[in-house]
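Build the 3D model from these lines:
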Amino acid sequence: MKRSGVLAALPDGPRERLTELGREVSFDAGARLFEEGGHADRFWILRTGNVNLDIHVPGRRPAVVETLGPGRMLGWSWLCPPHRWHLGAEAISPLRAWEFDAAEVLALCERDHELDHALLTYVVEVIGRRLRAARTRLLDLYGPYGSGPTP
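Here you go, the predicted structure:
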């Protein structure tokens, strides 16, 4: 597995133990990987292609808040109770990824505290970036003056 994103953030040993749990999957352009509010029981590390993350906006089409490409982690809701997707995701081009079962990864983290710490640190950074991206995009779409200059 190529080392970028989460794979680059993990130390060698924990990274190897995590990647042993991954399986290769692919999706066609237009495939919905998950829906906001659905049960979150897995995550992906993108290899090729792009995915739009979107948020439900009542009375409107879902608003795209971020586009993810190769090397990025797709999905963090599997880690945080109540394990429901906070956003939706759609492949916008043919997609290849490594898929990870949340229960298997969580069980490994229980035994491997080095992996647990490194993965949690990375996921917290992802959550922060996604929250900022969603906020900025929603302000651009629906705020009276857009998101304005960034501080």
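
rest of the way, CA atoms for contacts and neighbours
Noted.

residue ranges for the helices of this protein, please.
Remark: helices assigned in the chain by DSSP state H are 6-9, 12-19, 102-111, 113-142.

residues of the longest one that come out buried?
In terms of neighbour count (16 or more other Cα atoms under 10 Å), helix 113-142 has its buried residues at 115-116, 118-119, 122-123, 126, 130, 133-134, 136-138.

nearest to L79, of those residues?
Taking Cα to Cα as the measure, L79 lies nearest V123 of the buried residues of helix 113-142, at 8.6 Å.

could you measure the closest residue to E104 other than its chain neighbours against G128, distance?
Nearest residue to E104, sequence neighbours excluded (Cα to Cα, 6 or more residues apart in numbering): L21, at 7.4 Å. Per Cα to Cα, to the nearest Å, L21 is found 26 Å from G128.

quick one more, to check against the first:
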Amino acid sequence: MTVADLGREPFLRGMRGADLARLATAARPVEIPAGRRILTESAPAENFWLVREGTVDLDLKLPGQGTTVIDTLGPGMVLGWSWMFRPYRWRFGAVARTRVEAVEFDGRLVRTLSAVDPSLGYELTRRFAEVMAERLQSARLRMADLSMAPAG
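Sure, this is the predicted structure:
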């Protein structure tokens, strides 16, 4: 991945060229087939992805209700933030709804790069915090909808 490629990604737009150059060392393009589980709740979290094409369903295991889709991610969105925080385990699951083209990042390497360059770490943390707030709100609304649904 080049700095120019990463600079066009909505999640990274506006980042300094030096930060993008560091991130490029941890990035690679990937294709994920439809139906493949990308994240398994509670499994080790070691990567994150920028979705370029396709859609991904974020899901959550609910006691007594099985796995429920809480959000759908599409092009321009980021998948995975649990790699940033101990214990580095996925808090949600995710499945490719369609074939997905993405940029995959090695989260362990990005954590190291962020430790070496705190301004990069701050910028990523700020951006991921915004994503986390949006996702948690979406999950809350979805769970509220489920609790209002008539029992069938």
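
Need the TM-score from the superposition.
In this superposition the chains share a TM-score of 0.89, using TM-score structural alignment, normalised by the length of the first structure; 145 aligned residues with a Cα RMSD of 1.6 Å.

picking that back up, what's the closest of the helices of the first structure to F43 of the first structure?
Here helix 102-111 is closest among the helices of the first structure (Cα to Cα), at 7.0 Å.

Return the mean post-superposition distance for that closest one against the second structure.
Mean deviation of helix 102-111 of the first structure relative to the second structure after superposition (mean Cα distance after the TM-score superposition for the first structure): 0.9 Å.

Could you do stretch 119-132 of the first structure as well?
Mean deviation for stretch 119-132 of the first structure: 0.6 Å (mean Cα distance after the TM-score superposition for the first structure).

Where in the second structure does that stretch fall?
Aligning stretch 119-132 of the first structure against the second structure (TM-score structural alignment) gives residues 124-137.

The equivalent of G75 of the first structure over in the second structure: neighbour count?
Aligning on TM-score structural alignment places G75 of the first structure opposite G80 in the second structure. Each residue near G80 of the second structure was counted by other Cα atoms under 10 Å, and the total is 24.

I figured G80 of the second structure hits P44, correct?
No - applying Cα atoms under 8 Å as the test, G80 of the second structure and P44 come out as separate, 11.5 Å apart.

So for those two, which residues contact both of them?
Applying Cα atoms under 8 Å, 6 or more residues apart in numbering, one finds that G80 of the second structure and P44 are jointly contacted by W90.

rewinding a little: excluding its backbone neighbours, what's nearest the match of G75 of the first structure?
Using Cα to Cα, 6+ apart, the closest residue to G80 of the second structure is F48 (4.8 Å).

That neighbour contacts F105, doesn't it?
Yes - counting by Cα under 8 Å, F105 is a contact partner of F48 of the second structure at 5.3 Å.

quick one: contacts for the most centrally placed residue in the first structure?
Residue closest to the average C-alpha location in the first structure (Cα atoms, centre = their mean): L74, at 2.3 Å. L74 of the first structure makes contact with 43-46, 68, according to Cα under 8 Å, 6+ apart.

Provide the aligned range in the first structure for stretch 47-62 of the second structure.
Here stretch 47-62 of the second structure aligns to the first structure at residues 42-57, judged by TM-score structural alignment.

quick one: buried residues of the matching stretch?
Buried-residue list, stretch 42-57 of the first structure, by 16+ other Cα under 10 Å: 42-56.

With stretch 64-74 of the second structure instead?
For stretch 64-74 of the second structure, the neighbour count (16+ other Cα under 10 Å) marks 68-74 as buried.

Same list, the residues you listed, but as TSV with distance to R37 of the second structure please.
Formatted as TSV, those follow (distance: Cα to Cα, whole Å):
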residue	distance to R37 of the second structure
T68	14
V69	13
I70	15
D71	15
T72	14
L73	14
G74	16
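
of these, closest to S114 of the second structure?
L73 (25.5 Å).

G22 of the first structure against W98, yeah?
Yes - taking contacts as Cα under 8 Å, G22 of the first structure lies within contact range of W98: 5.4 Å.
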